[in-house]
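*Asks:* Please find the sequence and the predicted model below.
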Amino acid sequence: MLGGMTSRDPNHPRNSQATQLARFAGLIADETRAACLLALLDGRAWTASELARHAGVAASTLSEHLGKLVAGGLLAEERQGRHRYVRLADARVAQVVEELSAQVAPEVVARPRSLRESSAGSAMARGRTCYDHLAGRLGIAVTDAMTTLLLLSQDAGFALTDAGLAWFDAVGIGLDRRSRRPLVRACLDWTERRPHLAGVAGAALCRHALEVGWCVRIGSERAVKVTAEGERALAQLLGIEAGALT
């Protein structure tokens, strides 16, 4: 023993689970790579140059980081002509990134340095996408309303009730029952510190809201804004007052 540390026995078999966990932790334990993962929570594919500008690093530096994330299975890569696009590998990666953010964000969020930064932060807190579902006060308002109307049960984890399944059918939002993803799950919201609706149902609702114009994306971040049409639809379908979305 030296300095209170013991060396690992080279003949001792490695714990494969521990090895994988250490590799995963190493991949995200870098500010540039963490910035890329957070940006990609918008569910879209970004070019390497877009991510380089977002992270504030040179394209050559970013390319090295992306290579590690792709090799580690956290990102998927697509190429179209001379452009290289990357996106989060799947919903499981998004869940881990978002939930880790929810655990540490309130303790490390810095004071906004400008009015623009403050406005962007307010917009993200008001409503945003969390990979492929709604988050922020918008996501919480939808989750609370569905629970109040007995469309969603939170008694033992999240579960759609029979009335909830019928509601999706009535609104015209199809649910992929064959997906390996859970139909619904709770995702801890990093700004509200409460769970919002995720899973197949959360993704389908978010996709529908964007497709029919209930919500629109704003800015270059994940922020979304509820439109006037969306306010009317959410009030009619879920009883959500416009004031709850601002």
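*Replies:* On my side now, so go ahead. Numbering: from 1, shown residues only.

*Asks:* From now on I want contacts and neighbour counts done on CA atoms only, so please keep to that.
*Replies:* OK.

*Asks:* Now do the strands in the chain.
*Replies:* In the chain, strands defined by DSSP state E lie at 46-47, 75-80, 83-88, 128-130, 133-135, 152-153, 159-160, 185-188, 195-198, 215-217, 224-226, listed in chain order.

*Asks:* so what does the first one touch, helix or strand wise?
*Replies:* Taking 3 or more CA pairs under 8 Å, 6 or more residues apart in numbering; DSSP states H and E as the contact definition, the neighbouring helices and strands of strand 46-47 are strand 83-88.

*Asks:* One more: the fourth one?
*Replies:* With contacts taken as 3+ CA pairs under 8 Å, 6+ apart, strand 128-130 sits against strand 133-135, helix 136-148, strand 224-226.

*Asks:* Below is structure B, check it against A:
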Amino acid sequence: MKDGPDIARIAALIGDPARANMLTALMSGKALTATELAAEAGVTLQTASAHLAKLEDGGLLQMRRQGRHKYASLASDQVAETLEALMGLAAGTGHLRTRTGPRDQALREARVCYNHLAGDMGILLYDRLLAQGWLRDDPEFPVVTDAGARHLTALGLDIPSLQSSRRPICRACLDWSERRSHLAGGLGQALLDLMLARGWARRLPDSRVIQFSPSGKTAFHRAFPAMG
């Protein structure tokens, strides 16, 4: 028997089509009921419950009860980042869903990746933070520079609190649609929360799509300008 992490078990859990659909639905960052996830997966409630039990036992989901319902959510940022990376691998090797259309394009432009901004707007945000010298590049954990801390504080973010958290303040997350990095971690979540709170963008109901208003895009470009 070989020692080390059992990637086959994790791959088997994710690889089932119904479970994969459930996990993808939870990439919205919202906790969902078994009934909602059954609809996402196209299976009965009884089958969905069995799948959820396996995913929870495998450490990919966490379940919590509120009132009469039990809600499922992804177990951690690491699970979300793994799923996003797998989406990128699937897209890069030609394994795409056949249905395309306006919603597909909207997902590519801006979407929530668990709790942070992804898609073209997420990549643009990350690129501009780097270009302005507000982040120092790193393949996995970018660093907020002193100039970046001053700028982000002026925008209204509590950088010392983010830096003191046990959670990484910055993490580079590979975007599935463009296969380039966008910003995850505490700062990635805080920036998306700021954009939503200020009305620059909104989340479309029952979707991962983030829709920026024209004035919101103007505010975005003002807060995170291009160089030159």
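*Replies:* On my side now, so go ahead. Predicted model, so just to flag it, every value in this text is computed and none were measured.

*Asks:* TM between them?
*Replies:* Superposed pair, TM-score by TM-score structural alignment, normalised by the length of structure 2: 0.91. Supporting alignment: 222 aligned residues with a CA RMSD of 1.7 Å.

*Asks:* what does the lengthiest helix in structure 1 contact?
*Replies:* Of all the elements of type helix in structure 1, the one with the most residues (DSSP state H) is helix 91-108. By CA atoms under 8 Å, 6 or more residues apart in numbering, the surrounding residues in contact with helix 91-108 of structure 1 are 37-38, 41, 74, 88, 130-131, 187-191, 193.

*Asks:* picking that back up, deepest-packed of the strands of structure 1, please.
*Replies:* Using mean count of other CA atoms under 10 Å, the stretch among those with the greatest mean number of neighbours is strand 133-135 (a mean of 30).

*Asks:* which residue numbers in structure 2 go with that one?
*Replies:* When strand 133-135 of structure 1 is aligned against structure 2 using TM-score structural alignment, it corresponds to residues 116-118.

*Asks:* average offset between the matching stretch and structure 1?
*Replies:* Once superposed with structure 1, the aligned residues differ from stretch 116-118 of structure 2 by a mean of 0.5 Å; criterion: mean CA distance after the TM-score superposition for structure 1.

*Asks:* related to what we said a few turns ago, right, so of the helices and strands packed on strand 128-130 of structure 1, which gets closest to Ala203 of structure 1?
*Replies:* Taking CA to CA as the criterion, strand 133-135 is the member of those that comes nearest to Ala203 of structure 1, at 4.6 Å.

*Asks:* and the closest one, what does it pack onto?
*Replies:* The helices and strands touching strand 133-135 of structure 1, judged by 3+ CA pairs under 8 Å, 6+ apart, are strand 128-130, strand 195-198, helix 199-211.

*Asks:* And those: which comes nearest Trp167 of structure 1?
*Replies:* Across these (criterion: CA to CA), the nearest stretch is helix 199-211, sitting at 11.2 Å.

*Asks:* Show me what Leu86 of structure 2 lines up with in structure 1.
*Replies:* Looks like Leu86 of structure 2 aligns to Leu100 there (TM-score structural alignment).

*Asks:* quick check, distance from stretch 160-173 of structure 2 to the centre of its chain.
*Replies:* Offset of stretch 160-173 of structure 2 from its chain centre (CA atoms, centre = their mean, to the nearest Å): 15 Å.
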